[in-house]
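Enquirer: I would like to see how this sequence folds:
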Amino acid sequence: MDTVTKIKKRNILNIEERVISVAKKTIVTESNAIMHLASLVDREFSDAVDYIFKSHGRVIVTGIGKSANIATKIVATLNSTGTPAIFMHAADAIHGDLGTILEDDSVICISKSGNTPEIKVLVPLIKARGNKLIAITSNKASFLGTQADYVLNAYVEKEACPNNLAPTTSTTAQLVIGDALAMCLLDLRGFSSKDFARFHPGGSLGKKLYLRVSNLTSLNEKPEVHPDTDVKDVIVEISKKMLGVTAVVKDSKIIGIITDGDLRRMLTKVDSFKGLTAKDIMTKNPKKIDNDAMAVEAMKLMDNHGITQLLAEDKGNYCGVVHIHNLTKEGII
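Expert: Predicted structure coming up:
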């Protein structure tokens, strides 16, 4: 290895070590700050949560700069967990958007220093309207801290930025305080998994909570043969319905199942399938699921037994097939 190659390799290693070191230091700095936040949660935090919980209005969350970005996330979390919330940019508020705030609304103002010019202009306007003001700030002695009705202490000793300038640890702390606030309100409201599903009907998490097997079987063809159906017609039924499977049904009851795999295994055992019927090659007592069961239960059953289709029944009667592709398409898997 020549000298130039050695130097390049050494530089690559130095960069790698430096990056890993800075990354770890950032994570440790922010995690320590978050741990300290727990000791700052007090009666005032509880009173603020109680006020919002009992309020008939919405929660307006505002801030400037990076704090405004955090405010939008807190709004999203509140809305998705049962507390109506709206974001209002602090700069826009003093140029017309103050009309966003209605009489019964609570206002959460986020600012690390609590002394930015926009906040100093906005706070008196909010107070003059008679709305309760909740501050999330690192500086309780600031203009915002002294003017707010409730102060949620988001104090951090220093930013993760080596120059102690770029908002890093402080915005993380603000976000954590917002999450804590939202979770307290969720708990007081008794917000359940069913409520979560109502608020997240389009997401994979919501679908796991509300999507039922019946929603999926209704999308598929309904492959079905009689026990005495000729194997040739069984093959046609499986091919026609394009699910790789058919139920063997007698008097509306499932007595067996035939899959593509069953057909392949049959062909390795016989020279001719002439005279064979569905009951000769079917698997008895197949895995079944109630048509009203949650789709996520179908996923678990398929996973536990290493299968890709389930036969569904309603009050003991065959009603269709749920395929693993249905679960994949809906984002359940």
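Enquirer: only C-alpha atoms for contact and neighbour calcs from this point on.
Expert: OK.
Enquirer: can you pull the contacts of Glu237?
Expert: Taking C-alpha atoms under 8 Å, 6 or more residues apart in numbering, we find Glu237 in contact with 223-225, 246.
Enquirer: Cys319 versus that one, what's the distance?
Expert: 16 Å (C-alpha to C-alpha, to the nearest Å).
Enquirer: what is the helix or strand harbouring Gly320 packed up against?
Expert: Using DSSP states H and E, Gly320 sits within strand 317-323. Strand 317-323 sits against helix 213-217, strand 253-259, strand 309-314, with contacts defined as 3 or more C-alpha pairs under 8 Å, 6 or more residues apart in numbering; DSSP states H and E.
Enquirer: to compare against the first, here's another:
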Amino acid sequence: MSNTQSILSIAKRTLETESKAIQNLVNLLDEQFAHAVQHILDSQGRVIVSGVGKSAIIASKIVATLNSTGTPAIFMHAADAIHGDLGTIQKNDVVICISKSGNTPEIKALLPLIKIGKNKLIGITGNMDSLLAKQADFALSTFVEKEACPNNLAPTTSTSAQLAMGDALAISLLELRGFSSADFAKYHPGGALGKKLYLRVADIVANNQKPQVDINSSVKEVIVEISKKMLGVTAVIENNSVVGIVTDGDIRRMLSRYDNISGLRAKDIMTSNPKSVDVDILAVKALEVLQAKGISQLLAFDGDRYEGVVHIHNLINEGIL
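Expert: Presented below is the predicted three-dimensional model:
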């Protein structure tokens, strides 16, 4: 077997092992899961997620997912918790502890401290006979038959199962809260996903220059305006209204069509009825128009008032495309 075939065989075996383990989680779900979700939903506090080793890394990822989907969460390393960080847990918080064995020394030391604070405990463990499972108010099984590691040592399948269980919790909470795309945008204002949900044409146009020429402007004036405003286009104005558009493509076509351009005006080379959008629509909708029409720019209007230009490069720079 060549190296390529061997590598692909290992990768396929790994993915098959992990996918089967995650699929089996469906069979392990019971009322404990539903009660855990409902308790978090009813709680007035936050969700504190803790673990040690690879489980701590998974805990950190679950915290990020919960926070981004409307459930306030904080990561607390189990080892640090028993050395001063226990104060992270407040009165109404719900604690999630993640451990494959459920019997790691740090988790065992943490459990009685959580009980003293009378916080509800959700245990995510691969060992339902463990101290964590027995001490938890809600025990969620992430049992796996074996790790993807051929020595059955490196946490691989087990951490995949933990992460999937965390996603199941987060998405259950998201749907029960009625967490919408608008809510998602509020939590992701700087990301491309968030921008698709909140960035409007007005936000883009405000940062662009506003190219325009009179209908009787000379070709030289048109070219200067297009070059100066750096959007590859200019609106053509007559009596304070837009009557056409001249693009850099129109300029190239003009040069190939006319030997003498000295007497030409904007009205002679413009395109009437230019494609436009309202400044209040989402930028992603403007992108759809640009792609559908196969063009690079759109004029933007607030009602009948010309506000400027949105260019496809603006959308690329914003990460929308």
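Enquirer: tm score of chain vs chain?
Expert: Overlay of the two chains. TM-score (TM-score structural alignment, normalised by the length of structure 2): 0.98; 321 aligned residues with a C-alpha RMSD of 1.0 Å.
Enquirer: quick revisit: in CSV: the helices and strands packed on strand 317-323 of structure 1, plus distance to Asp50 of structure 1 and mean neighbour count.
Expert: CSV is the format used below for these (distance: least, C-alpha to C-alpha, whole Å; neighbours: other C-alpha atoms under 10 Å):
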stretch, distance to Asp50 of structure 1, mean neighbour count
helix 213-217, 40, 21
strand 253-259, 55, 21
strand 309-314, 46, 22
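Enquirer: re the thing from before, beyond the strand holding Gly320 of structure 1, next helix or strand please.
Expert: Next along from strand 317-323 of structure 1, by DSSP H and E: helix 324-329.
Enquirer: figure out the helix or strand that the residue nearest the centre of structure 1 lives in.
Expert: By C-alpha atoms, centre = their mean, structure 1 has its centre lying nearest to Leu205, at 5.2 Å. For Leu205 of structure 1, the enclosing helix or strand under DSSP H and E is helix 204-210.
Enquirer: how about Gln44 of structure 2?
Expert: Per DSSP H and E, there is no helix or strand for Gln44 of structure 2.
Enquirer: check the gap between Leu41 of structure 2 and Ile171 of structure 2 for me.
Expert: Taking C-alpha to C-alpha, one finds Leu41 of structure 2 at 12 Å from Ile171 of structure 2.
Enquirer: same question but for Ser160 of structure 2, I mixed them up
Expert: From Ser160 of structure 2 to Ile171 of structure 2 the distance is 16 Å (C-alpha to C-alpha).
Enquirer: now do Asp278 of structure 2
Expert: 35 Å.
Enquirer: which stretch of structure 1 lines up against stretch 50-58 of structure 2?
Expert: Mapped onto structure 1 using TM-score structural alignment, stretch 50-58 of structure 2 spans residues 62-70.
Enquirer: what are the buried residues along the matching stretch?
Expert: Applying a neighbour-count criterion of 16 or more other C-alpha atoms under 10 Å, the buried positions in stretch 62-70 of structure 1 are 62-64, 66-70.
Enquirer: next, the distance between the ends of it.
Expert: Stretch 62-70 of structure 1: ends 9 Å apart by C-alpha to C-alpha.
Enquirer: stretch 209-221 of structure 2 too?
Expert: 16 Å.
Enquirer: ranges for the strands of the stretch 1-150 of structure 2?
Expert: All strands of the stretch 1-150 of structure 2, identified by DSSP state E, counting those that start in this stretch, fall at 47-51, 73-77, 94-99, 121-125, 138-141.
Enquirer: can you lay out the ones you listed as JSON lines showing distance to Ala21 of structure 2?
Expert: Below are the strands of the stretch 1-150 of structure 2 laid out as JSON lines (distance: least, C-alpha to C-alpha, whole Å):
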{"stretch": "strand 47-51", "distance to Ala21 of structure 2": "21"}
{"stretch": "strand 73-77", "distance to Ala21 of structure 2": "25"}
{"stretch": "strand 94-99", "distance to Ala21 of structure 2": "16"}
{"stretch": "strand 121-125", "distance to Ala21 of structure 2": "14"}
{"stretch": "strand 138-141", "distance to Ala21 of structure 2": "12"}
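Enquirer: among the buried residues of stretch 62-70 of structure 1, which lie within helices?
Expert: 66-70 (DSSP state H).
Enquirer: so what's the aligned partner of Leu327 of structure 1 in structure 2 up against?
Expert: Alignment note: Leu327 of structure 1 maps to Leu315 in structure 2; criterion TM-score structural alignment. Leu315 of structure 2 is in contact with 283-284, 287, 321, counting by C-alpha under 8 Å, 6+ apart.
Enquirer: rerun at 10 Å
Expert: Residues in contact with Leu315 of structure 2 (C-alpha atoms under 10 Å, 6 or more residues apart in numbering) are 195-196, 199, 201, 204, 283-284, 286-287, 321.
Enquirer: before we move on, what about Lys267 of structure 2?
Expert: 214-219, 236-238, 243-246.
Enquirer: which bit of structure 1 covers the longest helix belonging to structure 2?
Expert: Longest helix of structure 2, by residue count under DSSP H: helix 3-28. Here helix 3-28 of structure 2 aligns to structure 1 at residues 15-40, judged by TM-score structural alignment.
Enquirer: can you give me the buried ones in the matching stretch?
Expert: 26, 29-30, 33-34, 36-37.
Enquirer: what's the closest of these to Gly57 of structure 1?
Expert: Distance to Gly57 of structure 1 across the buried residues of stretch 15-40 of structure 1 (C-alpha to C-alpha) is lowest for Leu37, with 27.9 Å.
Enquirer: leaving out the residues flanking it, which one is nearest to the closest one?
Expert: Ala154 (6.6 Å; C-alpha to C-alpha, 6 or more residues apart in numbering).
Enquirer: with Ile107 of structure 2 instead?
Expert: Counting by C-alpha to C-alpha, 6+ apart, the residue nearest Ile107 of structure 2 is Ala78, at 6.3 Å.
Enquirer: kindly report the same for Lys284 of structure 1.
Expert: Gly256 (4.4 Å).
Enquirer: so what does the one you found match up with in structure 2?
Expert: So Gly256 of structure 1 corresponds to Gly244, using TM-score structural alignment.
Enquirer: do I have it right that its match meets Ile269?
Expert: Yes - under the contact definition of C-alpha atoms under 10 Å, Gly244 of structure 2 touches Ile269, with a separation of 9.4 Å.
Enquirer: if we can go back for a sec, TSV for the buried residues of stretch 15-40 of structure 1, including distance to Phe199 of structure 1?
Expert: As requested, these are exported to TSV (distance: C-alpha to C-alpha, whole Å):
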residue	distance to Phe199 of structure 1
Thr26	35
Thr29	35
Glu30	31
Ala33	32
Ile34	29
His36	33
Leu37	29
